[in-house]
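> predicted model and sequence below, questions to follow.
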Amino acid sequence: MFQNKKIIAIIPARGGSKGIPNKNIVDVCGKPLIEYTITAARQSRYIDMVYVSTDSLQIAELCVARGISVPELRPRELATDEAKTIDTLRHTLKLLNYEKFDYVVLLQPTQPLRLPYHIDEAIQLIVPGQRESIISVTKVSEHPVFMRSLDANGKLNSILNTNSTIRRQDLSTFYKVNGAIYINKVSDILNYDISLNDNEYPYIMDKAYDLDIDTEEDLNKFIQIQSLREKNNI
């Protein structure tokens, strides 16, 4: 609970994955990948309840064995590549006694470097009536002014309509959504047509904690990082 507001965390975990089979439960240093996010949510000072939304019986059984509630398996239409996360949130909240929760924190299991204090710091940014939605971001190392897109004719085009002679020190700072933490009012999720990526206020994370597990290369990088963490008792 934070500022007398009850907070629920929902971890969406599909069973299917094209890049890494059974990605959400793949073993990383003796633990399934999803367990790193479950642990972070449980250790948050402000989260009151943790739920997992999944279409996989195997993931559900693994979570229940760890004391995490799985209300029911997610419908097939919410477990496709085209399904929107916002619809999964709505479905899960409606299964629960959502009226008793004020805010929902979405934690994707493919961002395992996020720690409990990141979640708590993001929640602390909530100011009822002023800042109702939070999204985690990291500063980009390469500024978009130096990036180009390739058109159908093989020609490079600038992404930003900016003077090409602008000095690097005069460039504004850009951030990317990293997918680690989303916070919204439960009532906004249920009653409005919103996109989580449109959350207005940032929680800025150091890029050292930004790793989205999508490929075997990402997974191997996380294994290396986690092995070092455990070696140094971090």
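Looks like it arrived, so ask away. Residues are numbered from 1 along each chain as shown.

> going forward, measure contacts and count neighbours with C-alpha atoms only.
Fine.

> mind listing the strands for this protein?
7-12, 27-28, 31-32, 49-53, 103-106, 134-139, 148-150, 156-158, 175-185, 201-204 (DSSP state E).

> which of the residues in the longest one are buried?
Put plainly, it is strand 175-185. Burial within strand 175-185, assessed by neighbour count using 16 or more other C-alpha atoms under 10 Å, is assigned to 177-185.

> closest to Tyr36 among those?
Ranked by distance to Tyr36 (C-alpha to C-alpha), those are led by Ala180 at 12.1 Å.

> nearest residue to the closest one in space, please, no chain neighbours.
Gln111 (5.4 Å; C-alpha to C-alpha, 6 or more residues apart in numbering).

> verify the stated contact: that neighbour with Asp214.
No: the criterion here is C-alpha atoms under 8 Å, and Gln111 misses it with Asp214 at 9.7 Å.

> okay, the two: which has more neighbours?
A side-by-side neighbour count of Gln111 and Asp214, using other C-alpha atoms under 10 Å, places Gln111 first with 23 against 15.

> from Leu78, how far out is the residue positioned nearest the centre of the chain?
With distances taken as C-alpha atoms, centre = their mean, Ala180 lies nearest the centre of the chain, 3.1 Å away. Counting by C-alpha to C-alpha, to the nearest Å, the separation of Ala180 from Leu78 is 20 Å.

> how about Asn24?
16 Å.

> what about the two, which has more around it?
Neighbour comparison, Asn24 and Leu78: the larger count goes to Asn24, with 22 against 17 (by other C-alpha under 10 Å).

> please compare the first structure with the one that follows:
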Amino acid sequence: MKAIAFIFARGGSKGLPGKNIRSLGGKPLIAWAIEHALAVKRITRVIVSTDSIEIAEVARAHGAEVPFIRPTELAGDDSPEWLAWRHGLNYLLDSDGVLPDAMVSVPTTAPLRLPEDIENCLDEYEKGDVDMVITVTDAHRSPYFNMVKIHADGTAGLVIPPESAVARRQDAPQVFDMTTVAYVARPEFVIARSAAFEGRVRQVHVPVERALDIDTLLDFRIAECLLALR
């Protein structure tokens, strides 16, 4: 199986400015994702898609390809990353004349992953009959027990009221948090559809200590602490 990894890293993060090249554990955040992808033997190329010249230079210095600069219209705060995925695949189609068997997205925001987490996603994908493999971890909250929504009259209620009262979170239906550890997708599906759950999706479970998604400075500080514990 030929798998090509993409790392999508735009330059305009507002939650944590400069996030993708901010130093974590002695190297830029994006370097963790590049190293994880390069460590997976089934991945034949690691390509960074970015609108930032600075990110592109850092990515090349750590072993990734940056064969194009992502168009500005695909790198805004409100730009769906799915369109950046499609742009990257269309680049491969134009340059190579063929799509890979699998597209692997390795987000920069999950530096605590291990290469084996990506390997596990590829294993699940290779079982067949699937359009996308996502990663999940144990949920911090449950819509049946301790997640609420606010009604029009200002009162609060459970997101999904159970048929009978649930006294303990453990008794509620099991749910999971999606993570940004890794995604594996069938390229033709990404080009033809607009969202993951328009197709057949399977999942790989990742321990919570490897599933941190860095979006804020607090997340970044937590990642620093967890890396130090390693």
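Arrived safely. Predicted model only: the values in this text are computed from it and were never measured.

> could you get me the TM-score between them?
TM-score for the superposed pair, counting by TM-score structural alignment, normalised by the length of structure 2: 0.91. Supporting figures: 224 aligned residues with a C-alpha RMSD of 1.7 Å.

> tell me which residue lies farthest from the centre of structure 2.
Asp153 (36.8 Å).

> and it, what is it in contact with?
Neighbour list for Asp153 of structure 2: empty [criterion: C-alpha atoms under 8 Å, 6 or more residues apart in numbering].

> how about Ser44 of structure 1?
116-117, 119-120.

> of the buried residues of strand 175-185 of structure 1, closest to Arg42 of structure 1?
Scanning the buried residues of strand 175-185 of structure 1 for proximity to Arg42 of structure 1, where the rule is C-alpha to C-alpha, the winner is Ile181, at 14.4 Å.

> name all residues that make contact with that closest one.
105-108, 119, 122, 134-136.

> please point out which of these structure 2 shares.
Mapping those onto structure 2 (both residues aligned by TM-score structural alignment, their matches' C-alpha atoms under 8 Å) leaves 105-108, 119, 122, 135-136 still in contact.

> redo the residues you listed as a markdown table? Include distance to Leu57 of structure 1 and neighbour count.
Below are those laid out as a markdown table (distance: C-alpha to C-alpha, whole Å; neighbours: other C-alpha atoms under 10 Å):
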| residue | distance to Leu57 of structure 1 | neighbour count |
| --- | --- | --- |
| Val105 | 23 | 26 |
| Leu106 | 21 | 24 |
| Leu107 | 20 | 26 |
| Gln108 | 18 | 22 |
| Ile119 | 28 | 25 |
| Ala122 | 31 | 22 |
| Ile135 | 30 | 24 |
| Ser136 | 30 | 24 |
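
> Thr33 of structure 1 maps to what in structure 2?
In this structure residue 33 of structure 1 is Leu, not Thr. For Leu33 of structure 1, the aligned residue in structure 2 is Leu29 (criterion: TM-score structural alignment).

> also Arg45 of structure 1?
Under the alignment (TM-score structural alignment), Arg45 of structure 1 pairs with Lys41 in structure 2.

> residue contacts, Ile194 of structure 1?
Going by C-alpha under 8 Å, 6+ apart, Ile194 of structure 1 touches 86, 188.

> how about it, what's its match in structure 2?
Aligned partner of Ile194 of structure 1 by TM-score structural alignment: Ser194.

> the counterpart of Leu93 of structure 1 in structure 2: neighbour count?
Alignment note (TM-score structural alignment): Leu93 of structure 1 maps to Leu89 of structure 2. Other residues lying near Leu89 of structure 2 total 22 when counted by other C-alpha under 10 Å.

> need the contact list for Leu89 of structure 2.
99, 187, 191.

> and the nearest residue to the first one once chain neighbours are set aside, how far from Arg86 of structure 2?
With C-alpha to C-alpha, 6+ apart as the measure, Leu93 is the residue that lies nearest to Leu99 of structure 2, at 5.7 Å, once sequence neighbours are left out. Between Leu93 of structure 2 and Arg86 of structure 2 the distance is 10 Å, computed by C-alpha to C-alpha.

> who has more neighbours, these two?
Ranked by neighbour count (other C-alpha under 10 Å), Leu93 of structure 2 and Arg86 place Arg86 first, with 19 against 13.

> and that one, what is it in contact with?
Arg86 of structure 2 neighbours (C-alpha under 8 Å, 6+ apart): 190-191.
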